[in-house]
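S.K.: Quick one, fold the following:
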Amino acid sequence: MTPYKTLEVFGPEHEYSIVDNELKPLPIVDRILKGFHGRIVNSVELPRFTIGKELQLHVMEIKPNAPFSSPEVFEETMHEAVTAMEEHVESKYNAHLLGMGMHPLLTLDETRIWPHRHKQIYAAYSKIFDLKRHGWLNIQSFQLNLPYSNEKDGVLQHNLLSNLCPFLAAIASASPIFEGKLGSHVDNRLHFYMENQREVRSVTGDLVPEYVFSLAQYKKQIIGRYSFDMAKAGADKCILNKDWVNSRGVIFRFDRKALEIRVMDEQECVKSDVALSCFIRAVLRGFVKNSKTRLLSHETIVKNLKSVIKQGLKANVDHPDGQTARQVCRHLLKVAFEHAEPEEKKYLPLIARRI
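M.R.: Sure thing, here's the model as predicted:
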């Protein structure tokens, strides 16, 4: 693994449903992977990007083979990847890729869980969780990995991102519809996601990451806590003491020395994913440079996030920079413009239009 400086690169991961011409979900990701590799595998590395499986057999992950320092290269590469895969599945399977945070029409009886290699992981989850829920089988997130070069930077970045969670959700919400009807929340993906592991609450917590002051504390109080609770519930060893099991909106990925942001819905186009990434990196850069950046209480952030999941940018929030999520996001956008690099600034007007 190449070591990167703090915030030096973007590491995106995208999730797309495979659908037919009527938007019916097609559980054929195993067939697609076999078509490239000759046998069923978890992922296939192509020249510039990698495609892989997810829990749901109708959802494909697309990610770059290496992270990006340039937003423009990010957009070019991932647009090429999505276009190439769209053309491939259309020609071979009469299928298409569908973004968004949730499939808008899917019913749970149309889904299947990945039945091949690593199926023991999903079997382990199914022992303690009910996987037949939208929060497991009908969610698509845009995940962004941001590197940290040392423990101090990682902890600071983690805590700052905790404060940003409600407002990233407000800007990125792209799941208003499920099962063909307008849902009760603006961000239905997060609404379902918050409850998908309710049998062992400590795995997701409040979705908003708790503040930490060291990696040792994180491993003991977060990973250690949910691993203990899962073991008590009868979980198999293959999902115990794993950093990736943590289902909060931001988690440490120690194998890649990065923070993985999971609170955002997959967007309708790659350019929007890039814009979100530029916004996040620029805001973090501004927060780090401002020693007076105020961290709200964990309880306040959780309350704000729940309001945003329900009402989006219109939500009333408890925040020094605005009374609504939209007002706070406008303030954050100003911070982003002030601290964005030239390439990043080109993408921020897209965030401005969204707000």
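S.K.: contacts, neighbours, all on C-alpha from now
M.R.: Noted.
S.K.: which residues of this protein fall in helices?
M.R.: 29-37, 71-93, 119-128, 134-137, 151-172, 188-193, 215-218, 224-232, 270-289, 298-311, 325-339, 342-345, 348-354 (DSSP state H).
S.K.: So which of those helices is nearest Ser17?
M.R.: Ser17 lies closest, by Cα to Cα, to one member of the helices of the chain: helix 29-37, at 9.3 Å.
S.K.: that older thread, out of the helices of the chain, which one sits most buried?
M.R.: helix 188-193 (a mean of 24; mean count of other Cα atoms under 10 Å).
S.K.: what does that one contact?
M.R.: Residues outside helix 188-193 that contact it (Cα atoms under 8 Å, 6 or more residues apart in numbering): 101-102, 134-136, 138-140, 175-178, 185, 263, 265, 309-310.
S.K.: how about 10 Å then?
M.R.: 100-103, 133-136, 138-141, 169, 173-178, 182-185, 194, 196, 204, 207, 247-249, 262-265, 305-306, 309-310 (Cα atoms under 10 Å, 6 or more residues apart in numbering).
S.K.: returning to what we had before: let me have the helices of the chain in CSV, adding distance to Glu22 as columns.
M.R.: What follows is the helices of the chain, written out as CSV (distance: least, Cα to Cα, whole Å):
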stretch, distance to Glu22
helix 29-37, 18
helix 71-93, 13
helix 119-128, 29
helix 134-137, 19
helix 151-172, 25
helix 188-193, 22
helix 215-218, 45
helix 224-232, 40
helix 270-289, 23
helix 298-311, 29
helix 325-339, 35
helix 342-345, 37
helix 348-354, 28
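S.K.: Which one of these lies nearest to Met60?
M.R.: helix 29-37 (6.4 Å).
S.K.: ok so, going back, make a PyMOL selection of the buried ones in the contacts of helix 188-193.
M.R.: Buried residues among those (16 or more other Cα atoms under 10 Å), as a PyMOL selection:
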select buried, resi 100+101+102+103+133+134+135+136+138+139+140+141+169+173+174+175+176+177+178+183+185+194+196+204+207+247+248+249+262+263+264+265+305+306+309+310
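S.K.: among the contacts of helix 188-193, which are in strands?
M.R.: Applying DSSP state E to the contacts of helix 188-193, the entries found in strands are Ser141, Ile177, Phe178, Leu182, Arg262, Val263, Met264, Asp265.
S.K.: one more to put side by side:
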Amino acid sequence: MTISPPLHLFEAFGVELEYMIVDAETLDVLPISDRLLHSEDDLPVSEVEHGDMAWSNELTHHVIEIKTNGPHPTLAPLATRFRNQIRQINSQLLSHNALLLPTAMHPWMNPERELHLWPYDYSPVYTAFHRVFNCNGHGWANLQSMHLNFPFADDEEFGKLHAAIRLILPLLPAIAASSPWCDGQKTGYLDSRLNSYVPNSRKVPSVTGDVIPEQAYTQEEYHRKILEPMYREIEPFDPDGLLQHEFLNARGVIARFDRNAIEIRLIDVQESPLSDIAIASLVTATLQRLVNESCTSISQQKEMEVASLRTILDQTIQDGERSVITDRNYLRQFGISEPQVTAQEVWCKLFEDSRKQISASHPDAIPSIELILKEGPLARRMLNALSEAPSIEELRTLFRSLAECLAEGRAFHGL
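M.R.: Sure, this is the predicted structure:
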């Protein structure tokens, strides 16, 4: 057997996008992901491969994940690859009077009434999650995100990458928030998915921690500070050991030592892969600059404490790009000397710092990034398109437009 050499930093990427399956007329959630996930013998399966892409199940039966089938060497072609998969899925859903719906939360789903767990091969794990955490809540049953995976070859690369990602996490809602409504109402948070996600593991607090991961920069340190305390705390609720694995970790970014990768989970899914991959390109370029010590050293990046980063994250979850950041030590990590700036201004600087690199590797991302920085994240554009207290029918009209953006692979422009 030939063993492939480990991938180094930024040599490849893994991207996963989650979408809701909904009724084509009402846009209510439909628990029918098994109609898409089945073998040639028409038996339900957890994953179906489509060349270098794949479809897989999630915790809930109304969500399907589309992902790269293994590491992909570049981000640039992925918007088209994902768009083609979405078209194929929507074509299959036509016979069920259903379609895919984007954004990070369904705006009027009632999880108490509408939760259906995936009932097939992976169901014992999902049942265990439900038994421990009670998944009848928005933080489990109603959230869709983009997972962005980066490889590392050894402990040194892991430490550099983990330090850089910890720094960027608090800024992500400012460009990626797409969930301003829940239970049919405006929540007051641009990123209601994260607002719901943060407390969803409160029965076993170490599972989510403070969302921002601890200062752990080697595999041994990560196991000691994060994984082992989590496994010990959940053990009384998990006698069969079904949940005591790396996937239990619900922080905003998690280490997957089983495949030498770090996975960012904090990014809301957008209105189309065009926007998702553009955001991924900007995030990647920024991480590369941090790892290359463009503004501060790796040792300085590693010193940023959880509490400071979490304070900024809480701000951006609520106010997105309009959040005012006053932590001068944090701003210094990005080469900003002003005493305070908005999150939008931080991203504008980071984009200008990386524009040349993104233009060379992924020029199609530039217009989408410029739209986000000019008009705000998708959540802001969605809010601007409706009245302060829209009716369900007004929300339904907006989300039909978003479903069209997804189907056609285009960005949503606010009014």
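S.K.: Quick TM-score on the pair, please.
M.R.: In this superposition the chains share a TM-score of 0.94, using TM-score structural alignment, normalised by the length of the first structure; 353 aligned residues with a Cα RMSD of 1.8 Å.
S.K.: what does His79 of the first structure align to in the second structure?
M.R.: Using TM-score structural alignment, the equivalent of His79 of the first structure in the second structure is Arg83.
S.K.: Pretty sure that match sits against Glu408.
M.R.: Yes. The pair formed by Arg83 of the second structure and Glu408 meets the contact definition of Cα atoms under 10 Å, at 7.8 Å.
S.K.: any residues in contact with both of the two?
M.R.: Shared contacts of Arg83 of the second structure and Glu408, counting by Cα under 10 Å, 6+ apart, come down to Ser272.
S.K.: Give me the spatial nearest neighbour of the equivalent of Gly312 of the first structure over in the second structure, chain neighbours excluded.
M.R.: Using TM-score structural alignment, the partner of Gly312 of the first structure in the second structure is Gly320. In space, and not counting its chain neighbours, Gly320 of the second structure is closest to Ala174: 4.0 Å by Cα to Cα, 6 or more residues apart in numbering.
S.K.: now Leu305 of the first structure
M.R.: That would be Pro166: by Cα to Cα, 6+ apart, it lies 4.3 Å from Leu305 of the first structure.
S.K.: Hmm, that neighbour is touching Asn304, no?
M.R.: Yes. Using Cα under 10 Å, Pro166 of the first structure makes contact with Asn304 at a distance of 6.1 Å.
S.K.: what sits in contact with each of the two?
M.R.: With Cα under 10 Å, 6+ apart, Pro166 of the first structure and Asn304 have common neighbours Val317, Ala325.
S.K.: residues contacting the residue nearest to Gly320 of the second structure?
M.R.: 190-191, 267, 313, 315-323, 342-344, 346-347, 372-373, 376-380.
S.K.: ok, back up a step: where's the match of His79 of the first structure relative to Cys405 of the second structure, distance?
M.R.: 10 Å (Cα to Cα, to the nearest Å).
S.K.: intersection of neighbour lists for these two?
M.R.: Ser272, Pro273, Leu274.
S.K.: how close does the second one get to Glu16 of the second structure?
M.R.: I take that to be Pro273 of the second structure. 10 Å.
S.K.: swap in the last one?
M.R.: Between Leu274 of the second structure and Glu16 of the second structure the distance, using Cα to Cα, works out to 14 Å.
S.K.: Between those two, which contacts overlap?
M.R.: By Cα under 10 Å, 6+ apart, the residues touching both Leu274 of the second structure and Glu16 are Phe82.
S.K.: For burial, what's the neighbour tally of Pro364 of the second structure?
M.R.: Quick fix: residue 364 of the second structure reads Asp, not Pro. Residues lying near Asp364 of the second structure (other Cα atoms under 10 Å) number 17.
S.K.: Contact partners for it?
M.R.: Neighbours of Asp364 of the second structure in contact, by Cα under 10 Å, 6+ apart: Ala76, Pro77, Ala79, Leu274, Ile277, Ala278, Ile358.
S.K.: Just give me the closest of the residues you listed to Ala54 of the second structure.
M.R.: Distances from Ala54 of the second structure to these, taken by Cα to Cα, are shortest for Ala79, at 14.3 Å.
S.K.: wouldn't the closest one be in contact with Gln270 here?
M.R.: No. Using Cα under 10 Å, Ala79 of the second structure is not in contact with Gln270; the gap is 11.8 Å.
S.K.: Could you measure from the aligned residue in the first structure for Ser368 of the second structure over to Lys63 of the first structure?
M.R.: Counting by TM-score structural alignment, Ser368 of the second structure lines up with Leu350 in the first structure. The gap separating Leu350 of the first structure from Lys63 of the first structure is 22 Å, by Cα to Cα.
S.K.: And the contacts of stretch 107-115 of the first structure?
M.R.: 24-30, 42, 53-59, 119, 122-123, 131-134, 136-138, 178-180.
S.K.: Using neighbour counts, pick out the buried residues of it.
M.R.: Applying 16+ other Cα under 10 Å to stretch 107-115 of the first structure flags Thr107, Thr111, Arg112, Ile113, Trp114 as buried.
S.K.: which residues sit in contact with Glu266 of the first structure?
M.R.: 13-16, 98-102, 139-143, 172-175, 272-273.
S.K.: cutoff 6 Å now
M.R.: By Cα atoms under 6 Å, 6 or more residues apart in numbering, the residues touching Glu266 of the first structure are Met100, Gly101, Gln140, Ser141, Phe142.
S.K.: mind checking what it lines up with in the second structure?
M.R.: Using TM-score structural alignment, the equivalent of Glu266 of the first structure in the second structure is Val269.
S.K.: Now do the same contact list for the closest residue in space to that match that isn't next to it in sequence.
M.R.: With Cα to Cα, 6+ apart as the criterion, Val269 of the second structure has its nearest non-adjacent residue at 4.4 Å, and that residue is Ser145. Counting by Cα under 6 Å, 6+ apart, Ser145 of the second structure touches Glu18, Ala104, Ile267, Asp268, Val269.
S.K.: Check the gap between the nearest residue to the fourth one once chain neighbours are set aside and Ala176 of the second structure for me.
M.R.: Beyond its immediate neighbours in the sequence, the residue positioned closest to Asp268 of the second structure (Cα to Cα, 6+ apart) is Ser145, lying 4.4 Å away. Per Cα to Cα, Ser145 of the second structure is found 10 Å from Ala176 of the second structure.
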